[in-house]
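Colleague: have a look at this prediction, sequence included:
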Amino acid sequence: MMRLKTMTLADMHEFQREAVRIETEITIARSPEDVFDYVTTPALWHTWHPATLGVYDVEPRPLTTGETMREKIAVAWRRSEAVWTVLGRDRPGIWEIGTDTAAGSAHIVYRLSADGAGCRFHRTLDFRSKGWPWRALDASVTRWVLERQSARALRNLKAVMEQVIAAQPIEQL
């Protein structure tokens, strides 16, 4: 398996200071366990997240802390590849991943909780590009694109979870 480049404490503090945050949230008429198992299976990301062109080097199941996967990503006019590492997992409440590539760094947290008969899914993306001109665009153009892409991803996830999978258990996907 591939590993995330280790960030120093100073690198982490710099990232936290300079990262742009995108938060999205949606309620899905499925149990938190069902949603958690679906969203933590990177092999299924292409079914709901418009940025995912493909995921490689990964088993088709929910990933646990320390496991990695490689993703081909499309964000507006940029194409890149990232190796994501699962940094934390507490089923069905939280899943955290991070990456540090030549193009930039990102940290994503999924938070899930019961909400009536369904699940409240909250996704936080912190990102920071590296190099000119991308870094200069993070707080404006890139944020604008990612806010829309992230909202679309959650709408897609809701549609997939409520319509397509409702007829079959997650294990059968």
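Modeller: Arrived safely.

Colleague: when you work out contacts or count neighbours from here on, use the C-alpha atoms and nothing else.
Modeller: Noted.

Colleague: which stretch of helix or strand covers the spatially closest residue to residue 27 that is not a sequence neighbour?
Modeller: Distances taken as Cα to Cα, 6 or more residues apart in numbering place residue 120 nearest to residue 27, at 4.4 Å, with adjacent residues excluded. Element membership for residue 120, per DSSP states H and E: strand 118-129.

Colleague: next SSE downstream of that strand?
Modeller: Following strand 118-129 in sequence, per DSSP H and E, is helix 134-137.

Colleague: what's that next one in contact with?
Modeller: 128-129, 143 (Cα atoms under 8 Å, 6 or more residues apart in numbering).

Colleague: and if we set it to 6 Å?
Modeller: For helix 134-137, the surrounding residues in contact (Cα atoms under 6 Å, 6 or more residues apart in numbering) are residue 129.

Colleague: try this one next to it:
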Amino acid sequence: MKILKHKNTGQYRLLMRRDKTFRVCCNHLITSAMELRPNCGSDRAFVWQTVADFADEVAKAESLGIRFPSAEVAQLFKDVFLEGRTFALELKSKYSNKTVSPAERSTQAPQPLSVTESALTDPMKNLKINNNSLTKKVSESGDQASEGADPVSDPPQKKNSEGS
């Protein structure tokens, strides 16, 4: 069992893998709603519930338990778990007490984005298939190198047999 602390956000995450298969069996954040309880009155075992465990890559509610080899290790786990829960409570209160008035919302409205036409908007524009190989067109200024053996040229146009 690992308790990981995110470097930027400071949130705590529980991560555990199986012994032999190394398959993830516990992967979730420590939230303010979690309560760590002793299991069967033991000072070495704890249980808790989570709303969103991502061990199977899909969030689902889980009841989890853990037992430690000694009471000292169990106490260390409990201390760090409660530290993570306290951080989550502080984070929740920090953002739940902040209310935004309708006047503030109107001033904080995001500005519309403007998109300009460029080669980045359509990356396939500069690619062509020539002789079963994918190459990149050389720009008109000639400053862009080709990724294929030769620069790609337009295929020869078929002449119209109608006599135009």
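Modeller: Structure's in. What do you need? The structure displayed is predicted, hence computed values, not measured ones.

Colleague: post the TM-score for the overlay when you can.
Modeller: Aligned and superposed, the two chains score 0.25 in TM-score terms (TM-score structural alignment, normalised by the length of the second structure); 60 aligned residues with a Cα RMSD of 4.6 Å.

Colleague: returning to that earlier point: how close does the residue nearest to residue 27 of the first structure sit to residue 37 of the first structure?
Modeller: Using Cα to Cα, to the nearest Å, residue 120 of the first structure is found at 14 Å from residue 37 of the first structure.

Colleague: same question, residue 23 of the first structure
Modeller: 21 Å.

Colleague: buried sites along the helix or strand containing residue 27 of the second structure?
Modeller: Following DSSP H and E, one finds residue 27 of the second structure within strand 24-29. Neighbour counts over strand 24-29 of the second structure (16 or more other Cα atoms under 10 Å) mark 26-29 as buried.

Colleague: what's that strand packed up against?
Modeller: strand 12-17 (3 or more Cα pairs under 6 Å, 6 or more residues apart in numbering; DSSP states H and E).

Colleague: which helices and strands does the strand it packs on pack with?
Modeller: Using 3+ Cα pairs under 6 Å, 6+ apart: strand 12-17 of the second structure touches strand 2-5, strand 24-29.

Colleague: quick one, helices of the first structure?
Modeller: 9-18, 32-39, 134-137, 143-159 (DSSP state H).

Colleague: among these, which is nearest residue 115 of the first structure?
Modeller: helix 32-39 (8.8 Å; Cα to Cα).

Colleague: look up how far residue 46 of the second structure lies from residue 74 of the second structure.
Modeller: 8 Å.

Colleague: please say which of the two ends up with more neighbours.
Modeller: Per other Cα atoms under 10 Å, whichever of residue 74 of the second structure and residue 46 has more neighbours is residue 46, with 21 against 17.

Colleague: which non-adjacent residue is nearest that one?
Modeller: Nearest to residue 46 of the second structure is residue 38, by Cα to Cα, 6+ apart, at 4.4 Å.
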